[in-house]
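In: need a structure here:
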Amino acid sequence: MTTRILGIDPGLATLGFGVIDTPAQEAESGVKVIDFGVISTPAKTPVGERLCTIYDDLHSLIDQFQPDQVVIEKFFFYRMGNTILVAQARGVVMLVLAQYQLPLTEFTPAQVKQALTGYGKADKAEVQQAVAHELNLDQIPRPDDAADALALALTAWFQR
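Out: Model prediction:
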């Protein structure tokens, strides 16, 4: 039996998601990418409407993919103007996950970098290359937010 992991890179303008299936036994090979992408909200739309879009679209994703586990990036401070908006989007994500009673794991960016590259201060390109390598993809997943979400999902699998 496989475990389906949904990785979420929270954001208000762009929320990345990545869904992987992991093998039931360590001896089995092959993590499979099921889907990845973003939930986007237009900048000129009122914040409340943008949060509703995230809420509705995340419900749709969970209904569609039925994850066993969800992992999201642990919040840390960005530029001050962006911090509150990201926190609001993250709050909506946490609400939806609580409604589904899904197990939640959180990782900091440094933990993800360490898990995927062996170096907690790796740059974004190194992490993205590791994601493509681990998932046997011909190219780095785009956009970056989706690649980050897949990196989170892989980190959860590595940390099992």
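In: For the rest of this, base every contact and every neighbour count on C-alpha atoms.
Out: Fine.
In: In three-state terms, label residue 4 for me.
Out: Three-state assignment for residue 4 (DSSP: H, G, I helix; E, B strand; the rest coil): strand.
In: How many residues are close by it?
Out: Residues lying near residue 4 (other C-alpha atoms under 10 Å) number 23.
In: Could I get the contacting residues of it?
Out: 19-22, 66-69 (C-alpha atoms under 8 Å, 6 or more residues apart in numbering).
In: Can you tell me which of those residues are buried?
Out: Neighbour counting with 16 or more other C-alpha atoms under 10 Å marks 19-22, 67, 69 as buried within the contacts of residue 4.
In: Second input sequence below; structure requested for side-by-side comparison:
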Amino acid sequence: MIVLGIDPGLATVCYGVVSCDEKTRLALVDYGTILTEAKEQFPIRLKQIHQGIGQLIDMFHPDCVAFEELFFNKNVTTAINVAQARGAALVAASERMEELYEYTPLQIKQAVVGYGRADKHQVQIMVKTLLSLKDIPRPDDAADAVAVAICHAHSARTAGILNTKIK
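Out: Presented below is the predicted three-dimensional model:
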């Protein structure tokens, strides 16, 4: 199984691609970013995200795409813009496949670290450890996207414990 994990954002959308075999052995395929420029018009930035996600799906042919759910507790304007960027990514993915899933930050941390309140550095260290990497994926949000993919790989093998499919 190939899982594309997405950590949505407006300036930076991070992705992580992980393969998982029938014994839940994980391997990193790729990770990186889709960048949009702040000086660009907002609709153009959304289009770039949409196209970028489409290109990733066309390139890696994942069996499913897993998204991190948004969590904001301060800046409403930022939350709305990031939500729109996430929407552009969701539409791009849904145009190409039906297997779309979402996980809360708590679920991702629980699946990767074993503790839902783990800090960002703990998640990064576990991503590095679980995938036997020399270094932590950079930027930090790329490690988060890889963690989303790992979370889904683990959850997909745990029959029905998490009902996370986007409907």
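In: Which residue range of the second structure does the longest helix along the first structure align onto?
Out: Counting by DSSP state H, the longest helix found in the first structure is helix 80-100. Aligned by TM-score structural alignment, helix 80-100 of the first structure falls on residues 76-96 of the second structure.
In: Could you work out the end-to-end span of stretch 68-77 of the second structure for me?
Out: 19 Å (C-alpha to C-alpha, to the nearest Å).
In: before we move on, the earlier item: please enumerate residues in contact with the helix or strand following the longest helix of the first structure?
Out: Downstream of helix 80-100 of the first structure, the next assigned helix or strand under DSSP states H and E is strand 104-107. Strand 104-107 of the first structure has contacts (C-alpha under 8 Å, 6+ apart) with 69-74, 97, 152, 156.
In: residue boundaries of the helices in the second structure?
Out: Counting by DSSP H, the helices of the second structure are 42-60, 76-96, 105-112, 120-130, 140-157.
In: Dump these into TSV; add distance to residue 1 of the second structure and mean neighbour count as well.
Out: Below are the helices of the second structure laid out as TSV (distance: least, C-alpha to C-alpha, whole Å; neighbours: other C-alpha atoms under 10 Å):
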stretch	distance to residue 1 of the second structure	mean neighbour count
helix 42-60	11	17
helix 76-96	17	17
helix 105-112	17	21
helix 120-130	17	18
helix 140-157	8	26
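In: Need the ones you listed in JSON lines (columns: distance to residue 32 of the second structure).
Out: Formatted as JSON lines, the helices of the second structure follow (distance: least, C-alpha to C-alpha, whole Å):
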{"stretch": "helix 42-60", "distance to residue 32 of the second structure": "10"}
{"stretch": "helix 76-96", "distance to residue 32 of the second structure": "15"}
{"stretch": "helix 105-112", "distance to residue 32 of the second structure": "19"}
{"stretch": "helix 120-130", "distance to residue 32 of the second structure": "14"}
{"stretch": "helix 140-157", "distance to residue 32 of the second structure": "6"}
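In: what's the average distance of the match of helix 80-100 of the first structure to the first structure?
Out: Its aligned residues in the first structure lie a mean 0.9 Å from stretch 76-96 of the second structure after superposition (mean C-alpha distance after the TM-score superposition for the first structure).
In: Tell me how far the most far-flung residue of the second structure relative to its centre lies from residue 45 of the second structure.
Out: Farthest-out residue of the second structure from its mean C-alpha position, per C-alpha atoms, centre = their mean: residue 39, at 25.1 Å. Distance of residue 39 of the second structure to residue 45 of the second structure, given as C-alpha to C-alpha: 9 Å.
In: just residue 112 of the second structure next, same as before
Out: Residue 112 of the second structure sits 31 Å away from residue 45 of the second structure, going by C-alpha to C-alpha.
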